[in-house]
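Enquirer: Sequence plus predicted model, see below.
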Amino acid sequence: MTSADLLLHPVRLRVVRAFLGDRALTTSALRDELADVPPTTLYRHVAKLVDAGVLAVVAERRVRGAVERTYVLRLSAADIGLDEFAAMSADEHRQAFMGFVAGLLGEFDRYLDRDGFDVVRDEVSYGLAGMWLDDAEAAELRRELTRVLQPRLANPPAPGRTRRVLATVVLSGEKGVAAHGGGGSIEQ
């Protein structure tokens, strides 16, 4: 099974997302977060991720005669390599992107189902921007975003902190010169 096949399954993608932000979760905590996934299905997909080395067991303890395991995400194993990503067919990219977007929709829907959600207070946003960049400028933008995000990705959970998920999609559009001078706006 390729990394893409493993990671882009809808349930496994949700499991991986639950661990983002350097979280350690037991299967019961994971079951609480993914309450709409039947337990046997959840355990089967957790086992696949453990077997593939994407999740690692960091603690075990006895609970009512059973062993409760605590897992963490191995980020290096939860990545689709650049070579594999580049080799995917158009249909594989469509399927992967649909899984990605469906996961975002599900996560946003669960946020909206919370009592008292407040998008302004909670700093929730979504937007779209169009910009004219050559390949070097696009690479520079990626490096700058990485430089800004990297230190924050290392933040541990702490009082006052909220786990936030930032999703990015960069699409390459039409080539050419803007008829009216270029520039883009951010829509929200």
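Expert: Received, thanks.

Enquirer: From now on I want contacts and neighbour counts done on CA atoms only, so please keep to that.
Expert: Noted.

Enquirer: buried stuff in stretch 108-115?
Expert: Neighbour counts over stretch 108-115 (16 or more other CA atoms under 10 Å) mark no residue as buried.

Enquirer: What are the contacting residues of it?
Expert: For stretch 108-115, the external contacting residues (CA atoms under 8 Å, 6 or more residues apart in numbering) are F117.

Enquirer: So R61 sits against T26, correct?
Expert: No. Look at R61 against T26 with CA atoms under 8 Å: they stay out of range, at 10.2 Å.

Enquirer: Go through this structure and flag its longest helix.
Expert: If you go by DSSP state H, the chain has its longest helix at helix 90-112.

Enquirer: Buried residues in it, which are they?
Expert: 95-96, 99-100, 103-104, 107.

Enquirer: from those, which is closest to D5?
Expert: A96 (8.6 Å; CA to CA).

Enquirer: Which parts of the chain are strands?
Expert: 24-26, 55-63, 66-73, 128-129, 186-187 (DSSP state E).

Enquirer: Can I get those strands in TSV including distance to V120?
Expert: Below are these laid out as TSV (distance: least, CA to CA, whole Å):
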stretch	distance to V120
strand 24-26	29
strand 55-63	34
strand 66-73	30
strand 128-129	18
strand 186-187	16
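
Enquirer: Pull up the distance across stretch 72-83, start to finish.
Expert: Using CA to CA, to the nearest Å, one end of stretch 72-83 lies 26 Å from the other.

Enquirer: so how many other residues sit close to R69?
Expert: 18 (other CA atoms under 10 Å).

Enquirer: In addition, the following structure is provided for comparison:
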Amino acid sequence: MDTLGLLVHPVRLRIVFAMSGGQTRTTSDLCARLPDVPKTSVYRHVGVLADAGVLEVAREERVRGAVERHYRLRHERAAIGADVAAAMSLDDHRRAFAVGMAAVLAEFNSYLDRPGADPTADRVGYRQGVLWLRPDELTMLIDGLRSVLRNVVDNEPTPDRSPHLVTAIFFPAGEETPHTR
């Protein structure tokens, strides 16, 4: 299965999100984190991701006579690279965006369904705005955001840290872009 077909799937994308925090997780852990997904689906998609090398077994241990695998995410295998993105058709981009948004919506609903969810106290934010940018300014903005995120992306889980899902979306908002003029 190619990278696009592998990652552009709502359940597999949510598993990648859940594994992105740097810690290892068992399939049972993932089932608990994705309570709206049938356990059989989680197990099946963990197998697909492991077979493709996106997840790797960090360790195994015996639990009540069964072998429990602890998986870790291989970040370099869990992304659609620039070469694949450049080869995607417009319909591929449409499908990938829809799956990504569906996964973000499912994660947000999962957050809201937690006991004690408090978007104000948790500083939940979702905003949309238009920025007028030249291509060089857009590049500068994206590079600046990458730099800021790079400073915290390798943070280890600690008792005083909680995971936050960050989604950045950039696309021209008007009818004309420099490429269509």
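Expert: Yep, that arrived. Just so we're clear, the structure is a prediction, and the values are computed from it rather than from any experiment.

Enquirer: TM-score them against each other, please.
Expert: Once superposed, chain against chain, the TM-score is 0.93 (TM-score structural alignment, normalised by the length of structure 2); 176 aligned residues with a CA RMSD of 1.2 Å.

Enquirer: Quick check: end-to-end length of stretch 127-134 of structure 2?
Expert: 22 Å.

Enquirer: what sits against L55 of structure 1?
Expert: Counting by CA under 8 Å, 6+ apart, L55 of structure 1 has contacts 46, 49, 71-74.

Enquirer: got TSV for these, with neighbour count too?
Expert: Formatted as TSV, these follow (neighbours: other CA atoms under 10 Å):
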residue	neighbour count
V46	21
L49	21
Y71	22
V72	20
L73	25
R74	17
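
Enquirer: Just give me which of the residues you listed are shared by structure 2.
Expert: Mapped onto structure 2 and checked by both residues aligned by TM-score structural alignment, their matches' CA atoms under 8 Å, these keep the contacts 46, 49, 71-74.

Enquirer: What's the separation between D32 of structure 1 and E68 of structure 1?
Expert: Taking CA to CA as the measure, D32 of structure 1 falls 14 Å from E68 of structure 1.

Enquirer: More neighbours: these two, which one.
Expert: Shown here are D32 of structure 1 and E68; by other CA under 10 Å, E68 has more neighbours (15 against 12).

Enquirer: That one -> structure 2?
Expert: Correspondence of E68 of structure 1 to structure 2, assessed by TM-score structural alignment: E68.

Enquirer: could you check the distance from its match over to H164 of structure 2?
Expert: From E68 of structure 2 across to H164 of structure 2, the span is 27 Å (CA to CA).

Enquirer: do the same with G21 of structure 2
Expert: According to CA to CA, G21 of structure 2 stands 9 Å off from H164 of structure 2.

Enquirer: and the two? which has more neighbours close in?
Expert: G21 (19 against 9).

Enquirer: So for that one, what's the nearest residue that isn't a sequence neighbour?
Expert: Distance criterion CA to CA, 6 or more residues apart in numbering; nearest residue to G21 of structure 2, sequence neighbours excluded, is P163 at 6.8 Å.

Enquirer: if I read this right, that neighbour contacts M19, doesn't it?
Expert: No. The criterion here is CA under 8 Å, and P163 of structure 2 misses it with M19 at 10.8 Å.

Enquirer: And those two? Which one has more around it.
Expert: A side-by-side neighbour count of P163 of structure 2 and M19, using other CA under 10 Å, places M19 first with 20 against 10.

Enquirer: aligned partner of that one in structure 1?
Expert: Aligned partner of M19 of structure 2 by TM-score structural alignment: F19.

Enquirer: In contact with its match: list those residues for me.
Expert: Contacts of F19 of structure 1 (CA under 8 Å, 6+ apart): 25, 72-73.

Enquirer: For those, give me CSV that also has distance to G53 of structure 1.
Expert: Listed next are those as CSV, based on distance: CA to CA, whole Å:
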residue, distance to G53 of structure 1
L25, 16
V72, 10
L73, 9
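
Enquirer: Of the residues you listed, which are reproduced in structure 2?
Expert: Among the contacts of F19 of structure 1, the ones whose aligned partners also stay in contact in structure 2 (both residues aligned by TM-score structural alignment, their matches' CA under 8 Å) are 25, 72-73.

Enquirer: So which of the buried residues of helix 90-112 of structure 1 is the closest to F117 of structure 1?
Expert: Nearest to F117 of structure 1 among the buried residues of helix 90-112 of structure 1, with distances taken as CA to CA, is E107, at 13.3 Å.

Enquirer: how close does that closest one sit to A24 of structure 1?
Expert: Going from E107 of structure 1 to A24 of structure 1 by CA to CA gives 19 Å.

Enquirer: got it, and L6 of structure 1?
Expert: 21 Å.

Enquirer: go on, L34 of structure 1?
Expert: Distance, L34 of structure 1 to A24 of structure 1, using CA to CA: 15 Å.

Enquirer: who's more crowded, these two?
Expert: Looking at L34 of structure 1 and A24 with other CA under 10 Å, you find the greater number of neighbours at A24, namely 20 against 17.

Enquirer: Which parts of structure 2 are helices?
Expert: 3-7, 10-19, 27-33, 39-51, 82-87, 90-112, 135-150.

Enquirer: Alright, that wraps it up for me.
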